[in-house]
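Participant: Test case, fold it:
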Amino acid sequence: MGDYLLAALGLMLVLEGLLPMLMPQVWRETFIKMVTLKDGQLRFVGLISIVGGLLLIFLSK
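Facilitator: Have a look, this model is predicted:
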């Protein structure tokens, strides 16, 4: 179980690093837009990310 968690964390970091490496200006603009969102909007984005991730995990099994 720990190996899978470590692999998942590593994959997440790789995917998170792709956008700033390949398109730094787009990443910067997106980051600025995220900073200007209200707390409720950020929570909604987080919720959608969690649900999407859980759905991907469910579909992969």
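Participant: CA only for contacts and neighbour counts going forward, please
Facilitator: Noted.
Participant: Check which helix or strand residue 11 maps to.
Facilitator: Element membership for residue 11, per DSSP states H and E: helix 2-22.
Participant: Residue 30 now?
Facilitator: Using DSSP H and E, residue 30 falls within helix 24-35.
Participant: now the other sequence, so there's something to compare against:
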Amino acid sequence: MNTTIWMALALVLVLEGLGPMFMPRVWRRMILAMTQLPDRLLHRFGGGLVVAGVVIYAMISMHAG
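Facilitator: Model (predicted):
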């Protein structure tokens, strides 16, 4: 796999870890609120994140040459 993808994954893990590390109460409330959302909304949200990630990756790949 491309080194850039592994670096991006590492950055995502670091950013995801900052929430529970520095704001555990806020993070816990956010997770609890998400458990109350309907599945359809979570599917749309997840799909939107995937599309945004693919678009950003494609834009960076094209720009980097």
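Participant: how much does the helix holding residue 30 of the first structure deviate in direction from helix 2-22?
Facilitator: 110 degrees (axes from the mean of the first three to the mean of the last three Cα atoms, to 10 degrees).
Participant: what's the next helix or strand along the chain from helix 24-35 of the first structure in contact with?
Facilitator: Downstream of helix 24-35 of the first structure, the next assigned helix or strand under DSSP H and E is helix 39-60. Defining contact as Cα atoms under 8 Å, 6 or more residues apart in numbering, one finds that helix 39-60 of the first structure is touched by residue 34.
Participant: Now do helix 39-60 of the first structure against helix 24-35, angle only.
Facilitator: 120 degrees.
Participant: Could you tell me how far helix 39-60 of the first structure lies from the centre of the chain?
Facilitator: Computed by Cα atoms, centre = their mean, to the nearest Å, the chain-centroid distance of helix 39-60 of the first structure equals 9 Å.
Participant: and the helix holding residue 11 of the first structure, what other elements does it pack with?
Facilitator: Secondary-structure packing of helix 2-22 of the first structure (3 or more Cα pairs under 8 Å, 6 or more residues apart in numbering; DSSP states H and E): helix 24-35.
Participant: What lies in contact with the helix it packs on?
Facilitator: 19-20, 42.
Participant: Give me the mean distance between the helix holding residue 30 of the first structure and the second structure.
Facilitator: Compared with the second structure after fitting, helix 24-35 of the first structure deviates on average by 0.6 Å (mean Cα distance after the TM-score superposition for the first structure).
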